[in-house]
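[1] what's the 3D shape of this:
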Amino acid sequence: MTRSKIVAIITGALSLLLAIGYLLLVQLLDFRGEMLPAPVDVVGWLVRDAL
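    Now for the predicted structure:
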């Protein structure tokens, strides 16, 4: 095989590994459940102290 074919195969394999890793990460984060907003009283306290 020529050098360019080897580089293409390595790049493709790395791309597949990154894609699979990303999908696993998304599934893991999605498995945690529904995202809930921060409590309003805490947000108001932070905004008041910033001013």
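
[2] CA atoms for contacts and neighbours, from now on please.
    OK.

[3] helix, strand, or coil at Met47?
    I think there's a mix-up here, since residue 47 is Val and not Met. Three-state call for Val47 (DSSP: H, G, I helix; E, B strand; the rest coil): helix.

[4] tell me, how many residues neighbour it?
    The number of residues packed near Val47 is 9, by other CA atoms under 10 Å.

[5] what's near enough to touch it?
    For Val47, the contact set (CA atoms under 8 Å, 6 or more residues apart in numbering) is empty.

[6] that one and Ala38, how far apart?
    13 Å (CA to CA, to the nearest Å).

[7] ditto for Ile10
    According to CA to CA, Ile10 and Ala38 sit 44 Å apart.

[8] one more sequence to fold, the one below, so I can look at both together:
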Amino acid sequence: MNRSKIVAILTGAISILLALVYLIVVQLLDFRGEMKPAPMTGQLPLVVISQSK
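    Have a look, this model is predicted:
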């Protein structure tokens, strides 16, 4: 086998490995459940001060 074929096979194997790792990470993040917004309690109220002349 010449060098270019070895490089092509190695590059393809790395690409497939990265794709599988990506799919596993996405599945793990998806198992965490539905994304819900953070609760609004505990935040300070917004105060707007305006000056008029």
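
[9] and Ile10 and Ala38 of the first structure? Which one has more around it.
    Neighbours around Ile10 of the first structure and Ala38, counted as other CA under 10 Å, are more numerous at Ile10. The numbers are 12 against 8.

[10] for the first structure, what spans make up the helices?
    Here the first structure has its helices, by DSSP state H, at 3-31, 40-50.

[11] okay, and the longest one goes to which residues in the second structure?
    To tie it back to what came earlier, the one meant is helix 3-31 of the first structure. The alignment of helix 3-31 of the first structure onto the second structure (TM-score structural alignment) spans residues 3-31.

[12] which residue is nearest the middle of the second structure?
    In the second structure, the residue lying closest to the centroid (CA atoms, centre = their mean) is Val26, at 7.8 Å.

[13] check the mean deviation of stretch 4-18 of the second structure from the first structure.
    Here stretch 4-18 of the second structure, set against the first structure after superposition, deviates by a mean of 0.2 Å using mean CA distance after the TM-score superposition for the first structure.

[14] and the match of helix 3-31 of the first structure, how far out from the chain middle?
    Offset of stretch 3-31 of the second structure from its chain centre (CA atoms, centre = their mean, to the nearest Å): 17 Å.

[15] go through that stretch and flag the buried ones.
    By neighbour count with 16 or more other CA atoms under 10 Å, stretch 3-31 of the second structure contains no buried residues.
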